[in-house]
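Chemist: okay, here's the prediction I keep looking at, along with the sequence it came from:
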Amino acid sequence: MNWKSIVSRYEAFLRIPQDGSPDVVMRMRAIWVIGMMLVGIQIVNQMIMYVTYDGFTTDHIIGGIAILALLASVHLIRWYKQKYFYAVFFNILLLGAICGTALPQGTGINTALIVFIALGPVMNGFIAGRQAAIAFTVIGFAFVTFLYWVSLNHAPLSVDRGFALEATRYTQSLFALAMSAAMSIMLSEHVYGALAETRTSMLRARRAEAAKSDFLATMSHELRTPLNGVIGLTDALMNANLGPHERELTRTIRRSGESLLLILNDLLDLSKIEAGKFGIEPRAFDITELMEFTADTWRESARAKGLSMDIAITGDVPPAILADDLRIRQILQNLLSNAIKFTATGRVDLILNIATVDGDERVLEFRVSDTGKGIPEHLRDAVFEAFEQGEQGTTRSFGGTGLGLQICRMLATLMGGSIVIEDTSPKGTTFLLTLPAQAADLAPPARASITDATETSIEGLRVLIAEDNEVNRLVIRELIKGWGVESVFVEDGLACLDAVRHQTFDVILMDKHMPGMNGADVARAIRRLKTPMADVPIIAVTADAMAGEREAMLAAGMDDFLAKPVRADALREVIMRTVSRRSVAA
């Protein structure tokens, strides 16, 4: 245990809040430190007097009482934190000690303890601030003058030492006191002023962070609601009998909606990472499947620009890799998107090398290479900063927010890895993503078994949809109309609760924000029912996608969570998964 941990534990005992106001923490710390230093001085003084007087004297009793009083005052901080009380208490002890040596024998200004008078302004400045330091200085001048008067009125001392010596001690004492006061006032004013400014800046930053989070939460909800209509309805149209031209128009609308959703997700991801609310969730997955899926996602975009795209995997490929496949895919998707965006002719390649470190430990080296125009040398680091896209005009020419690479670097760091520009020239660029991972055995995916078990059982389900937005109701109605389910729609929370009380449903799709009663409150009320419907599966379908929303909905009694915009495959999957899970549990 080092001294820092000892100090922290002692201050915790004294109930000095480490996360409280910095100036309060510093004042309380000054009180106990000064008190303990005075205790130490008294203990040393006790030992010196014992040797000097060859035994215990009355002074030892007085010193012992002073030590006990100091210890009591220090530990009083645990219950009482009035700074002026401690300043006055220490001043009385200091001036009392000087008087105890200066008055009985008429020593006056010649007392050996006179030098301690200079500590008064510093002590008061740190404990109680500038005003206390000034007050002690005024009292100190009067006190030193009084001691000088005592010296002058005791003839033996005056004769022995002479008037000049008395005057010299007097002026030196005043000078030391003045210097101490000036330094204390300036120092305490500067320190506590800086602490006050720091606290103000910290509070302002916290308010700004809270305002930013509120703004992002509001914008996320308000943008996801219309996006749900755009993406959801184009999803439904793609399954309809459209002509080639109409299908291409629908696909273009869908891509535009997806692009807007990607920008929104980038902003939310950046906010979550900066707030420390972005978690990494490792799981076993097939790395070959991930590579193929990621490349296939962008193969059509590459082909549309006349670009070739290949993937390759080298090294020791285990049956499965234990890592966060979702975040790896997110980084690779971003790198491939940029590579295709900034490459006019040639090719884009995705290459993975798996290196064995020790036992099951692996290092994944992903390289995304292109034949674009490259990145200028002076911008190699800048492209990883927020809202940076390389040279001027890049945003106008190619679009984008400039957040992608910064998020990629943050995600790589969260996973214990790194991302760098390995090589760049006018002939192309190669990004290198390095991540630690572990080899694993790929267990049969539980999701697949649930799908197989419930693929046919979704038909005939009775589904209650609680949604106040007309467009969102239309989206869900269009997505599920070919599934063979019976759907009942309600427009507010109270109507949802009433329907559950009087009817039977197999699953509920619950919006969060509804008039009358919000989704979380409805879920809690359903779980309190004394009927079999208290156990009905409830899925939150909401436009709120900020950090903590999923956990809040699950804590309210819901079984699963689906963020808008809603896609047909995701909606079908979450319904099957939730109903199957409830069936197994029953």
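Modeler: Right, received. Where do you want to start?
Chemist: use CA for all of it now, contacts and neighbours both
Modeler: OK.
Chemist: for the stretch 51-200 of the chain, just list every one of the helices.
Modeler: 58-75, 83-102, 119-128, 130-152, 155-238 (DSSP state H, counting those that start in this stretch).
Chemist: same for the last one, what does it pack against?
Modeler: This points to helix 155-238. Judged by 3 or more CA pairs under 8 Å, 6 or more residues apart in numbering; DSSP states H and E, helix 155-238 is in contact with helix 22-53, helix 119-128, helix 130-152, helix 244-274, helix 470-480, helix 568-585.
Chemist: tilt between that helix and helix 22-53?
Modeler: Angle of helix 155-238 versus helix 22-53, following axes from the mean of the first three to the mean of the last three CA atoms, to 10 degrees, is 150 degrees.
Chemist: re the thing from before, most tightly packed of the helices and strands packed on helix 155-238?
Modeler: Per residue and on average, the most neighbours among the helices and strands packed on helix 155-238 fall to helix 119-128, with a mean of 26 (mean count of other CA atoms under 10 Å).
Chemist: which residues does that helix contact?
Modeler: Residues from elsewhere that reach helix 119-128, judged by CA atoms under 8 Å, 6 or more residues apart in numbering: 26-28, 30-31, 34, 83-84, 86-87, 91, 94, 130-134, 136-137, 177, 180-181, 183-185, 188.
Chemist: how long is stretch 564-572 from one end to the other?
Modeler: 14 Å (CA to CA, to the nearest Å).
Chemist: can you tell me which of the helices and strands packed on helix 155-238 is nearest to residue 236?
Modeler: Residue 236 lies closest, by CA to CA, to one member of these: helix 470-480, at 5.8 Å.
Chemist: contacting residues around that closest one?
Modeler: With CA under 8 Å, 6+ apart, helix 470-480 has contacts from 225-226, 228-229, 232-233, 235-236, 465, 467, 487, 489, 566-568.
Chemist: now, the most widely separated pair of those?
Modeler: 226 and 487 (22.3 Å).
Chemist: show me where the stretch 301-450 of the chain has helices.
Modeler: Applying DSSP H, counting those that start in this stretch to the stretch 301-450 of the chain gives helices spanning 325-341, 394-398, 404-414, 446-454.
Chemist: the structure to be compared is supplied as follows:
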Amino acid sequence: MTRSSEPTSGRRDQAHITSASSVDVLQKLSHDIRSAISDVVGGLRLVETDRLDLRTQTQLDRVRAAADTLAALVDETLMAASGETVVKRGAAELDLAPWLDALNGRWTGRAAERGSRFQIRTIGRLPQRLRVPPLLLERILANLVGNALVHVPGGDVTVELLADEEMGLTICICDDGPGFPPALLSAMAAGDTTRALGKTGGSGLGLRIARDLSDEVGAELTLMNDPVRNGGTAALILPAPLLDWTGDGAATEAMDIPDLSDLKILVAEDNLTNQMILRQMLDKMNGKAVFVADGVAATDALQRERFDIALVDIEMPRMNGLELMQWVRASGGRYADMPLVAITAYVLRDNREAIYAAGADAIIGKPISSSADFGRAILRHVGRPVGLPDPEDVALGRTGAEGFAIKMDDTRLARLLEAAGPDDREELLNRLVEDLRAVREALDGGVAAGSVAIIRAQTHILIAISGAVGAERLCQLAEVLNIAAKRRRLGNLTGIYAPVRADLLDLLMAIEARRDACL
């Protein structure tokens, strides 16, 4: 039999084997790449800068900021390559002040290397937060600032920020170079951005990327020349709905460093660099941590001492993280219900399912990019979520759903559908509808029966879905219900579930309407 006469089923079997093999290779590469980047990012954080000269400090700040951006880019690329388009909860907003500090750290050293000067200038009051994915805004500014530095060797590049509660936030990237070519400005003014910036690579690729990403976040990008100093200016305008003015500086600063002083934390991690990074983060938040290097040592520590939460690496000698979590859950002792959080470079779908099946409450991917987010995650999983009301208050109506964040951010769902593409958009919407209906039915039964296992399992799914599509209020309400089940506050489940179910039905109707419009 020739190859051309090979049975169709045989070809399908071979394709399935090839596909499965590719997935396995991707999972292993994903883990190893994330582990390597975690070492890079973590090692840079551990460098003591006090004894370094100013020039070296400046360049180290540049490398640190670039490493954080690289980690986020690689993470997004690996997730996309695996077919996972879920947007991380909390990834659609940023704190403006620390983001500007990171921007300054990245580009000051780069400019100095070229004999130029980079500076950030703020005019008037600025919002506390932006409802924009940090990575996308970072990419926009990276292309615009990088383009400006190329054209002003030895000159200045300034980022100016001016905000208005009605008009929005304007971010101007100004340089004192030769300015933009007249043909480019004319084409941009005529709305012919394809001709202006080109369809593929070349000198205009950075501007084209910045333009496309600006459209994606709902911002407007314009280019102009300064007739007085002959420099070029790229103005990025973020509309008012993307700005969050709530809170004052003191409140924001207080939230930046969560207080873990009354928690005792077990950390099972065999890598010494990762131990040092985690110790540094936990010390900063006053957490009392005990570190062990493998699963067997972790079981010994659990039998000797009392802990509030365990942070568990997956790859460890003698007893790995999955085996450790299975042992804890099967122990039947005081730790059977202890919060377990996996800290791992294994974050793809199949890995996550295995980790949750072993008994994990949550997964934090390596490298850990933010100490504050890390601390808030710990508080959330020990039952003290920052920014969420107590389940008792929700059940008794002392805190209404109107006190939560925005009900739904349509732009996040739009990005998911765009990532799926026209061929898979309808299938994605169908799956969302099916999953939401299944969660509603299971939660109805679980709440009626007072089943902690059902409620926790289904709220995990609901938190992931609602966060992915931008239903932030539902995501927070689902967390409150999950915490109530974890604390076994079963008497008030109906009152806590009521606002969850109302928002769930609203989300289901919105997704169904989107799906019907695609038919």
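Modeler: Structure received. Owing to the predicted nature of the structure, the values given are computational and were not obtained by experimental measurement.
Chemist: picking that back up, buried deepest among the helices of the stretch 51-200 of structure 1, which one?
Modeler: Comparing the helices of the stretch 51-200 of structure 1 on average neighbours per residue, with mean count of other CA under 10 Å, the densest one is helix 119-128 at a mean of 26.
Chemist: map residue 222 of structure 1 onto structure 2.
Modeler: By TM-score structural alignment, residue 222 of structure 1 lines up with residue 32 in structure 2.
Chemist: leaving out the residues flanking it, which one is nearest to that match?
Modeler: Distances taken as CA to CA, 6 or more residues apart in numbering place residue 345 nearest to residue 32 of structure 2, at 7.6 Å, with adjacent residues excluded.
Chemist: so who does the counterpart of the one you found in structure 1 touch?
Modeler: The alignment partner of residue 345 of structure 2 in structure 1, by TM-score structural alignment, is residue 543. Residue 543 of structure 1 is in contact with 220, 221, 222, 224, 225, 563, 564, 565, counting by CA under 8 Å, 6+ apart.
Chemist: was I right about the fourth one contacting residue 546?
Modeler: No: between residue 224 of structure 1 and residue 546 there is no contact under CA atoms under 8 Å: 11.7 Å.
Chemist: and residue 247 of structure 2, how many neighbours?
Modeler: 11 (other CA atoms under 10 Å).
Chemist: go ahead and confirm it touches residue 128.
Modeler: Yes: assessed by CA under 8 Å, residue 247 of structure 2 is found in contact with residue 128 at 7.2 Å.
Chemist: in contact with the closest residue to residue 346 of structure 2 other than its chain neighbours, which residues are there?
Modeler: Spatially, and ignoring its direct neighbours in sequence, residue 346 of structure 2 is nearest to residue 31 (5.4 Å; CA to CA, 6+ apart). Residue 31 of structure 2 sits next to 345, 346, 347 when contact means CA under 8 Å, 6+ apart.
Chemist: now do residue 31 of structure 2 against residue 39 of structure 2, distance only.
Modeler: Distance check for residue 31 of structure 2 against residue 39 of structure 2: by CA to CA, it reads 12 Å.
Chemist: and what of residue 410 of structure 2?
Modeler: Distance of residue 410 of structure 2 to residue 39 of structure 2, computed by CA to CA: 36 Å.
Chemist: what about residue 530 of structure 1, how many neighbours?
Modeler: 10.
Chemist: counterpart of it in structure 2?
Modeler: Under the alignment defined by TM-score structural alignment, residue 530 of structure 1 corresponds to residue 332 in structure 2.
Chemist: which of the three states applies to the residue sitting nearest the centre point of structure 2?
Modeler: Structure 2 has residue 91 as the residue nearest its centroid, 3.6 Å off, counting by CA atoms, centre = their mean. Look at residue 91 of structure 2: counting by DSSP: H, G, I helix; E, B strand; the rest coil, its state is coil.
Chemist: which one is it nearest to, not counting chain neighbours?
Modeler: Sequence neighbours aside, residue 133 is the residue nearest to residue 91 of structure 2 in space, at 5.4 Å (criterion: CA to CA, 6+ apart).
Chemist: test my guess that the one you found contacts residue 94.
Modeler: Yes: with contact defined as CA under 8 Å, residue 133 of structure 2 reaches residue 94; the gap is 6.8 Å.
Chemist: for stretch 170-187 of structure 2, measure first residue to last.
Modeler: First-to-last residue span, stretch 170-187 of structure 2, CA to CA: 22 Å.
Chemist: what lies in contact with it?
Modeler: With contact meaning CA under 8 Å, 6+ apart, stretch 170-187 of structure 2 is reached by 144-145, 148-149, 151-152, 155-163, 193, 195-197, 223-226, 229-238.
Chemist: which of the residues you listed fall in strands?
Modeler: In strands, defined here by DSSP state E, the members of those are 156-163, 223-225, 232-238.
Chemist: any idea how far residue 305 of structure 2 lies from residue 252 of structure 2?
Modeler: Distance, residue 305 of structure 2 to residue 252 of structure 2, by CA to CA: 35 Å.
Chemist: who has more neighbours out of these two?
Modeler: residue 252 (15 against 10).
Chemist: got a list of what that one touches?
Modeler: residue 128.
Chemist: how much space separates it from residue 384 of structure 2?
Modeler: Residue 252 of structure 2 sits 18 Å away from residue 384 of structure 2, going by CA to CA.
Chemist: residue 433 of structure 2 now?
Modeler: Residue 433 of structure 2 sits 31 Å away from residue 384 of structure 2, going by CA to CA.
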